[in-house]
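Peer 1: sequence and predicted structure below; questions after.
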Amino acid sequence: MKVYFFAQALDNDSTDDWYEFTNNALLKITDEKNQSFVNNMIFELTNNGKKESIQYVDCYFKFVKNDAFDLILLINNEQFDALGRQSKTALIIQNCIRAQNSLDFEKILNLFWEETNRNLLTLSKVANQCNQMFEIVKKKNKLSWLLPLTLVSLGAILGLLFQKLSKG
């Protein structure tokens, strides 16, 4: 599982904030290739993913393997940039395994927002909503691979039943 952050610069004199969360620390992403990869994930998920929303968090997700998913949490921490535009944080989780323990959203958001001088006023509320979204997606992921398994099992049972009925 990989965790990335993106937030637009708060003023025209700064650069956008690109980070990866790894080993309980933030690593600034400076390589344009890696920034482009994260940016492409954001566009892919927001354009083609399924969407769930709570007050401060919009979640876009896509199931990628039997038991894994990608998701992006677009977070409104009630902050505006120097031009008066709403500044959101994108928290991207790539290749998350459903059985994986939940992330400590409060800890990782706090690290990112402190590092990038973001508003911390809504931290607890936003972290709670991120946890809710994460659990919703994990449950939907479980259901998404159970349905085909159920249909295959039902098909096999019906096939055996029809075979038995046709033999008399």
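Peer 2: Great, that's in hand. Numbers count the residues shown, from 1 in each chain.

Peer 1: could you use CA atoms for every contact and neighbour count after this?
Peer 2: Will do.

Peer 1: looking at this protein, which helix is longest?
Peer 2: helix 123-167 (DSSP state H).

Peer 1: that one packs against which elements?
Peer 2: The contact analysis (3 or more Cα pairs under 8 Å, 6 or more residues apart in numbering; DSSP states H and E) places helix 123-167 against strand 57-65, strand 68-80, helix 105-115.

Peer 1: what does the second one contact?
Peer 2: Translated: strand 68-80. The list of residues contacting strand 68-80 from outside it, by Cα atoms under 8 Å, 6 or more residues apart in numbering, reads 10, 42, 45-46, 56-64, 86-98, 118-123, 126, 130, 141.

Peer 1: this is the other structure I want to compare:
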Amino acid sequence: MEDIRIYIFAQALDNSSSDDWYEYNQNSLEKITEENTQSWVNNLIFEMTDKGEREFFNNVECYYKLNSNELLDLILLIENQQEDNIGRKSKTALIIKGYKNITLEFEQILTLFWTRTNRNLSNADLLAKQCNDILEIIKKKGPNEGGSFH
């Protein structure tokens, strides 16, 4: 059985910094430094936003699909009122690969990431609730006979 994998990405807040790439494991963050892994996660983001089903709930936009192992892959694009140094909105991408009906501690994950990367975390509890709400919406839809979600 495939294990769940959780990746978190956000663009740099200024031109002199690098983008923030992390993997979340057992209540900790591990910085992703290998370009191959960064590229793989980036390609997953593009694939999901291009071909996945879409749900939107307040400040969270979600793209998702059922993978070949009948597990859910999803990406949550989270607007946390963060801007970079030239005024562009900086969203956080929370990528979940291989989700199968377990409880995710969104507030813990987001707070850990935003603290580590020096980002706005004043509304982490509200955004975590929105992540939970959108996940519940998707789970209630369930897959159709073809294996994809409605």
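Peer 2: Now that the structure is in, tell me what you want to look at. If you're wondering where the values come from, they're calculated on a predicted model, not measured in any experiment.

Peer 1: hang on, the earlier thing: and the helices and strands packed on helix 123-167 of the first structure: which comes nearest V38 of the first structure?
Peer 2: strand 68-80 (10.4 Å; Cα to Cα).

Peer 1: check the mean deviation of that closest one from the second structure.
Peer 2: Superposing on the second structure and averaging over aligned pairs (mean Cα distance after the TM-score superposition for the first structure), strand 68-80 of the first structure comes out at 0.4 Å.

Peer 1: go through the helix or strand that that strand is followed by and flag the buried ones.
Peer 2: Note on strand 68-80 of the first structure: by DSSP states H and E, the next helix or strand toward the C-terminus is strand 86-97. Buried residues in strand 86-97 of the first structure, counting neighbours by 16 or more other Cα atoms under 10 Å, are found at S87, K88, T89, A90, L91, I92, I93, Q94, N95, C96, I97.

Peer 1: got these as JSON lines, with distance to Q79 of the first structure columns?
Peer 2: Compiled in JSON lines, these are given as follows (distance: Cα to Cα, whole Å):
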{"residue": "S87", "distance to Q79 of the first structure": "6"}
{"residue": "K88", "distance to Q79 of the first structure": "8"}
{"residue": "T89", "distance to Q79 of the first structure": "10"}
{"residue": "A90", "distance to Q79 of the first structure": "13"}
{"residue": "L91", "distance to Q79 of the first structure": "16"}
{"residue": "I92", "distance to Q79 of the first structure": "19"}
{"residue": "I93", "distance to Q79 of the first structure": "23"}
{"residue": "Q94", "distance to Q79 of the first structure": "26"}
{"residue": "N95", "distance to Q79 of the first structure": "29"}
{"residue": "C96", "distance to Q79 of the first structure": "28"}
{"residue": "I97", "distance to Q79 of the first structure": "32"}
